[in-house]
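*Asks:* predicted structure and sequence below. I'll ask about it afterward.
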Amino acid sequence: MSDIIGCRSILVIQSDWHDSLRNNDTSAWIYYKRRGEPAQYDKIGGTATSDTFQVQSRTERTISVKHQPSSLSTVFIAPVAIFSGIHSKSVISLGVGEGGLGVSVCTDNKLHVWETQTGIVRRTLAGHLFDVYTCQLFPSGVVVLSGGGDMQLRIWDAVTGSSPVVLQGHVGAVLDAAIVDRGKNIISVSKDGTARLWNCGEGKCIATLLSVESVINCCALTSVTDAISLPHPEQEPDDLEHSTSGKLLLVGCEDGSAHLLGVECRKVLNSFTFGAAVLCVCWATPTHGVVGLSDGQLMVVDATSHTTHLLAHNSASPVQSLSPYTIGIRERKVVGVLAGRRDGVCQFYQIDTSADSMLTNLYQLTGSDCDPVYSIATDMDHIYIACRDGCIRKYCRRDLRL
């Protein structure tokens, strides 16, 4: 069963398989690897024949391959577009909105707003003094939030490029941020070991939600209003605080710890210790968080029972990025996450592994040639991944279907 859900094993195909297999005479490399064991390599397509790997189906941008000895199957998905002109250096953070705009930043501190349809750069946002580590779009799709090494958060007008709000108060680089509902409030985490709640309109820090003796690498916010009763705040919320009731914050730290916080009540509800640095977190469901570790493990944090369990450890490559994702067609839906790793693999992992919802195939986004996948973002129709090679790859959501 563990091979079927990819808990300990993985299939990986040649990154440019889509181009290699255009010609009926050419083939592509593929390998199967069970963690801790040697990989099994072979070729598929063209004149290659294999008793180990079977091509089950193929479409314009997808190919399904089964490893016969383990019965592990994976659908490999090629991008519909590769945007190589937005950045020339490693793209480390990425966000997209439903209005047709994307925002991204690379290691030479270029923060760009671009069209998700064409990849054309519309605006360069200049104002941060040092490297920018995180960027995303507000729900409106025309306002950008960024944070960086200058210990500042900036709010930008994506159309004009102006930055009317600068949030100052951290004493270490800002590494990640979360937007509360429509964006009257935001939460940031920093190398200074704090998580802070801000009011955007007033440009004011309302509260320090958490202070720990470790770098906080990442954070993710969820609403559990209909699922969990959180403690009531000891004091009435400030007039500058909006929509924090029922909100849970999950933060991940360099020392291998993760913390669950009630935002409105200002309380740490539970803390968890893992065996490696927490590099990224997200909420797959309102009550199930996923933690990506530097040793390659994916762990689930259950906010209802305050327990953790292993989701997958099929690779020792660090998990650099996570994004919630649901695969579905008609009335069936499978909830999970997309996880991007330092070795360039970006794969879907399902949360619910009960027999009646078990996927028969895994899904993997291809194209990154061993370049780390640093960020993942989605809109209604597409998935975007940001890589060390400076490219932003765009995938069609319809290609990930049951």
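*Replies:* Yes, it's here. The shown structure was predicted, so the numbers you read here are calculated from the model rather than taken from an experiment.

*Asks:* contacts and neighbour counts: CA atoms only from here.
*Replies:* Noted.

*Asks:* where exactly do the helices run in the stretch 201-350 of the chain?
*Replies:* Along the stretch 201-350 of the chain, counting by DSSP state H, counting those that start in this stretch, no stretch forms helices.

*Asks:* which residues of it fall in strands?
*Replies:* 204-211, 216-223, 247-253, 257-262, 267-273, 278-285, 288-293, 298-302, 307-312, 319-329, 332-341, 346-350 (DSSP state E, counting those that start in this stretch).

*Asks:* contacting residues for I186?
*Replies:* 177-180, 197-200 (Cα atoms under 8 Å, 6 or more residues apart in numbering).

*Asks:* point me to the helix or strand that includes it.
*Replies:* I186 belongs to strand 185-190 when elements are defined using DSSP states H and E.

*Asks:* what's the neighbour count on F76?
*Replies:* 27 (other Cα atoms under 10 Å).

*Asks:* ok, it to T222 distance?
*Replies:* 30 Å (Cα to Cα, to the nearest Å).

*Asks:* same question, Y395
*Replies:* 26 Å.

*Asks:* again with L362
*Replies:* 26 Å.

*Asks:* likewise for Y349?
*Replies:* 19 Å.

*Asks:* same check, this time on L167
*Replies:* 23 Å.

*Asks:* second one coming, line it up with the first:
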Amino acid sequence: MIAPCCSLFLYGGSGQFKTTFSTFMTQIHNRNNGISRPDRLNASIPAATELVYQKSDCVVVLDDLCPRDSQKNMTQQEETLLEIARIIADGTRPAKMRGRTVPRKEPPSCGVLFTGEYLIGKGSDAARLLPIKLSTPIDETKLRECQSKPLVVSTFLYYFIKWYIENYKSIQDRLKKWWEKYTQTELGVHKRLWETHFFLNTSHEIFLQYCRERNFTSPENAKINRHSFEKLLNDLVQEQDVRVKQGIKIEPKAVDPFELLSTLYKNGDFRVAKHKKKFELAPSKYDALMHNNLLCFQSDSLLAMFKNKGHFYTCAEISRSLRAKDALKLDSEGKNFKIGRKRYFGVFPSKLC
């Protein structure tokens, strides 16, 4: 058998409660302190490395990869994310940190869940991550009620862990048999992603076994859930494998994002809502919102608009390009500014003319 050696990456636009969801789903409620805030990706690589080695049999959440006002800060966050993903995947820590030799230890025994607003990683870096896009905002109120009042989530996790320990030997035997079958199959994807598929697929089957035994679900509903999960997992792994293969050769982009946006603006090639209510009622009808003399783009809409024009950028690339031209409005923390709970690319129209 092999140890789990992948990291999950929950990403999506701002205002979708990725942080809340991640922390609530990976912690058992502490009656004295509640739910702890996750560590941030702006930690240095040595600090983040120490963190994952200090944790045991749990999930560490490293939070908030998002566009920053400083190119240096963005690069540092991305480097930290990729380095931790390498440590989890390879099972080894860097030989040196801050110029001093670090004693070798056993591989980390925790899982890692990253959160962020944009994707990074191609080639071998992409093979160490499995991104999961959060496209619909989480209902924060209901989630908090389940964790902080009746403690539904924590109670469920407690009894699931108890059941797992009581049935450890039989579960271990099942995993060995599953692994033997997996070694005889081929998904046609990178080996690391193939292993990731095994870990998540078998974990879900064990989870459903518990739910069936405790009558939380019927056998019929369990089959439906199983089929749906397998399809989603297959799609996620296949999509990430495409990013892995893109890393073999990365072609330079011929058009700068700012220049393309400027051309589209001058030609009147995107749909702008002039009123916030209209935009909120039918966001799919518009590419941008005019708000306080700013052209405001949601990240997904902006990426889709560029994609329709045949240009595939990342949010980080767009942000860097706009900042280089002083065309992007930022908040006091140097992040994309917010309208309500959501962050937007707020572009000064005068810069596009």
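*Replies:* Yep, it's here. All values reported here derive from a predicted model rather than from experimental measurement.

*Asks:* quick one: TM-score?
*Replies:* After superposition, the two chains reach a TM-score (TM-score structural alignment, normalised by the length of structure 2) of 0.24; 156 aligned residues with a Cα RMSD of 7.6 Å.

*Asks:* of the contacts of I186 of structure 1, which is the nearest to V337 of structure 1?
*Replies:* Distance to V337 of structure 1 across the contacts of I186 of structure 1 (Cα to Cα) is lowest for A178, with 17.7 Å.

*Asks:* what count of nearby residues applies to the closest one?
*Replies:* So A178 of structure 1, with other Cα under 10 Å, has 21 neighbours.

*Asks:* can you pull the contacts of it?
*Replies:* Neighbours of A178 of structure 1 in contact, by Cα under 8 Å, 6+ apart: 186-188, 219-221.

*Asks:* ok, and the closest non-adjacent residue to L221 of structure 1?
*Replies:* Setting aside the residues directly before and after it, L221 of structure 1 is nearest to L249 in space (Cα to Cα, 6 or more residues apart in numbering), at 4.6 Å.

*Asks:* A126 of structure 2 now?
*Replies:* A126 of structure 2 sits nearest to V244 (Cα to Cα, 6+ apart), 5.3 Å away.

*Asks:* neighbours of that neighbour, just the number please.
*Replies:* 22.

*Asks:* can you tell me the SS state at it?
*Replies:* helix (DSSP: H, G, I helix; E, B strand; the rest coil).

*Asks:* touching, it and L130? I think so.
*Replies:* No: counting by Cα atoms under 8 Å, V244 of structure 2 does not reach L130; the two are 10.9 Å apart.

*Asks:* would you convert the contacts of I186 of structure 1 into JSON lines that also reports secondary structure and distance to L209 of structure 1?
*Replies:* Shown next, in JSON lines, are the contacts of I186 of structure 1 (DSSP: H, G, I helix; E, B strand; the rest coil; distance: Cα to Cα, whole Å):
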{"residue": "A177", "secondary structure": "strand", "distance to L209 of structure 1": "13"}
{"residue": "A178", "secondary structure": "strand", "distance to L209 of structure 1": "13"}
{"residue": "I179", "secondary structure": "strand", "distance to L209 of structure 1": "15"}
{"residue": "V180", "secondary structure": "strand", "distance to L209 of structure 1": "14"}
{"residue": "L197", "secondary structure": "strand", "distance to L209 of structure 1": "7"}
{"residue": "W198", "secondary structure": "strand", "distance to L209 of structure 1": "10"}
{"residue": "N199", "secondary structure": "strand", "distance to L209 of structure 1": "14"}
{"residue": "C200", "secondary structure": "coil", "distance to L209 of structure 1": "16"}
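
*Asks:* closest to H288 of structure 1 among those residues?
*Replies:* A178 (16.9 Å).

*Asks:* coming back round to it: got the contact list for the residue nearest to L221 of structure 1?
*Replies:* So L249 of structure 1 contacts 219-222, 259-263 (Cα under 8 Å, 6+ apart).

*Asks:* all helices of the stretch 251-353 of structure 2, in order?
*Replies:* Using DSSP H, counting those that start in this stretch, helices in the stretch 251-353 of structure 2 cover 257-266, 276-281, 299-308, 315-324, 349-352.
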